[in-house]
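A.B. asks: Need a 3D model of the following:
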Amino acid sequence: MNKALKKNTFRVLNGIFLAFLAALCLLPIIHIVAVSFSDQAAVSANQVGLLPKGFTFASYKMVAKRSAFWQAFGISVERVIIGVIINTVITVLMAYPLSKNEREFPARKIYVWLLIFVMIFDGGLVPNYILIKDLNLFDTIWALVLPAAVPIYNIILTMNFMKQLPGTIEEAAMVDGANYFQRFIKLIIPLSKPVIATVTLFSFLNHWNSWFDGKIYNNQTTNYPLQTYLQNLISNSDMTNAAEAIENALSNVKTLQAAQLALTLLPILLIYPFLQKYFVKGITVGAVKG
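C.D. replies: Below is the predicted model:
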């Protein structure tokens, strides 16, 4: 078997394998969307596969009337905006000095090892819980944002990306009289757009998909972010009053849950295409050098 045939065979098998993995990810999403648009009788009879049965917008009309869903949606949007801004600013501000050599930043190795240490050895749930309680952050947006304010993996990824940037660019700017801050703003940030877009996407997904912290750091269900609200919905713990219980009894709970889950996917589907072109370059180049 010659090399060309081996290469073509590998490509075909690799394509089949990746298509299989993509199908495993997409089919459940397609099924949820199909259920959300299906008639409740068809859903109750388990007749819905990948296409809706008895196409209807009834579940979405009911979701539109649910103030609890939209309140949780708003809390998640607020969390994402604040959290992503904090994560991105801290990431680039820490990654730039850490990308320098020991001559420019003598304590660089110490800080890098400290970051790796705290990434591997976490304090645990109980100390975090006590800290949030002592800071009186329960039932506030800061309880969801501040514990994840320093994304160490993102910092290391960005640091490695900045390390591979040509040093001659900064040297030329330094000869022209640019200081570290000017070089950082006018050179490093524009050149680091791929990795910044990548870590921004990571931060967005982390904040948008997180539900457990919303559960433990909020005593009031009205302060739940969207994913925590949906977790309660799926476990049927969101029926906190008689009116809501009656509403669910008169409708098909599965279609209602599917509609809310489908709406939750929309922000990811809308944002990802804009950042996808930077994703591969940002994560591959940032992972090359240590």
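A.B. asks: Please make it C-alpha for all contacts and neighbour counts, starting now.
C.D. replies: Fine.
A.B. asks: Leu201: neighbouring residues, count only.
C.D. replies: Neighbours of Leu201 under the rule other C-alpha atoms under 10 Å: 19.
A.B. asks: ugh, wrong one, I meant Ile120
C.D. replies: Residues lying near Ile120 (other C-alpha under 10 Å) number 8.
A.B. asks: Next, the second sequence, to be compared with the first:
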Amino acid sequence: MKEYKSKGRLVFNIINYIIIIFMMLSCLVPLIHILALSFSGASYTDSNMVTLIPKGFTLAAYKYVMQNSMFWRAFGVTITRLAVGVPLGLLLTILAAYPLSKEEQYFPARKIYMWLFMFVMIFNAGLVPTYLLIKDLKMMDTIWALVLPMGVNVFNIVLMMNFFRGIPREIEESALVDGAKQHTILWKLYLPLAKPSIATITLFTFMGHWNSWMDGRIYMNSTSNYPLQTYLQNVLQSSDQVLLNSNNMQSIIERMAVSGQNLRAAQLFISMIPLLIIYPFLQKYFTAGLVMGSVKG
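C.D. replies: Prediction:
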């Protein structure tokens, strides 16, 4: 069937394309600019002559970063944080969302827990009580100070709960007739059908841990325990002289080949690489409808 395209429809499509292209460029241009700065010579970056194309192409900034033990230590702290925090957050989200997705007859206290979750979603104790709690629990300067406070995200629980409630009731009823328990229904039936929701929540949890820098500054007394984003935030506030003296440079010539802007750009771009890799991998699950067709009439 041939689609009828009126003048209004054509104008609407053109406006949409313009908006999408503008949004794409607003995300892509800063990334290209940072990449160009990281590959440019120190004299060009200090003179603000670099826009979207590298000038005086050099790999000196990346060679410097490869020898920067503080950067890689912070990178390792963040990897550890992700390895612990993402599975923990996903597990707690699933265990909270599944019972909340049930009807009142199966979970009588559902409304109480829903009100409790919504209350803590809107209100929080504040920075000082949270800091005192972390301190009293002896979690300062440990990975748990970065992981446990972000372990339960009510927004993710609501997303997962709504997805579970969208799964046809007949699937669970047929499993109950066959003698399956609730934990079997959750792990064997619901989770395989919830891959799009799990992928979305995994990405949200990953981004939350990856982009968080304030907790590292608050709960870590030693700079050697900073996660990557806290380290980068500290780098962005440092002067060029501090950056150049932070590592052992082998010669004056190597110092002259690198500037503070080069180092910042190189470290920022390296920190973006995991996101550029993982986001397209999970993107395909967002619009997948795995529940469709699971119940035959």
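A.B. asks: Any buried residues in stretch 153-173 of the second structure, and which?
C.D. replies: Buried residues in stretch 153-173 of the second structure, counted by 16 or more other C-alpha atoms under 10 Å: 153-154, 156-164, 167, 172.
A.B. asks: out of those, which are inside strands?
C.D. replies: Secondary structure from DSSP state E places none of those in strands.
A.B. asks: now those as JSON lines including distance to Ile278 of the second structure?
C.D. replies: As requested, those are arranged in JSON lines below (distance: C-alpha to C-alpha, whole Å):
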{"residue": "Asn153", "distance to Ile278 of the second structure": "21"}
{"residue": "Val154", "distance to Ile278 of the second structure": "23"}
{"residue": "Asn156", "distance to Ile278 of the second structure": "19"}
{"residue": "Ile157", "distance to Ile278 of the second structure": "22"}
{"residue": "Val158", "distance to Ile278 of the second structure": "24"}
{"residue": "Leu159", "distance to Ile278 of the second structure": "21"}
{"residue": "Met160", "distance to Ile278 of the second structure": "21"}
{"residue": "Met161", "distance to Ile278 of the second structure": "24"}
{"residue": "Asn162", "distance to Ile278 of the second structure": "25"}
{"residue": "Phe163", "distance to Ile278 of the second structure": "23"}
{"residue": "Phe164", "distance to Ile278 of the second structure": "25"}
{"residue": "Ile167", "distance to Ile278 of the second structure": "27"}
{"residue": "Glu172", "distance to Ile278 of the second structure": "33"}
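A.B. asks: And those, which is closest to Ser212 of the second structure?
C.D. replies: Of all these, Ser212 of the second structure sits closest to Asn153, with 14.1 Å by C-alpha to C-alpha.
A.B. asks: Matching that closest one against the first structure, which residue comes up?
C.D. replies: Aligned by TM-score structural alignment, Asn153 of the second structure pairs with Pro151 of the first structure.
A.B. asks: Max pairwise distance over the buried residues of stretch 153-173 of the second structure: which two?
C.D. replies: By the measure C-alpha to C-alpha, Asn153 and Glu172 form the most distant pair in those, at 26.2 Å.
A.B. asks: any idea what sits nearest the match of Asn153 of the second structure, other than its immediate chain neighbours?
C.D. replies: Nearest non-adjacent residue to Pro151 of the first structure, counting by C-alpha to C-alpha, 6 or more residues apart in numbering: Asn87, 6.5 Å away.
A.B. asks: What count of nearby residues applies to the residue mapped onto that neighbour from the second structure?
C.D. replies: Mapped onto the second structure by TM-score structural alignment, Asn87 of the first structure lines up with Gly89. Counted with other C-alpha under 10 Å, residues neighbouring Gly89 of the second structure total 23.
A.B. asks: Could you pull out the buried residues of the helix or strand that contains Gly89 of the second structure?
C.D. replies: Assessed by DSSP states H and E, Gly89 of the second structure sits inside helix 69-100. For helix 69-100 of the second structure, a neighbour-count test (16+ other C-alpha under 10 Å) marks 70-71, 73-79, 81-82, 84-86, 88-90, 93-94, 96-100 as buried.
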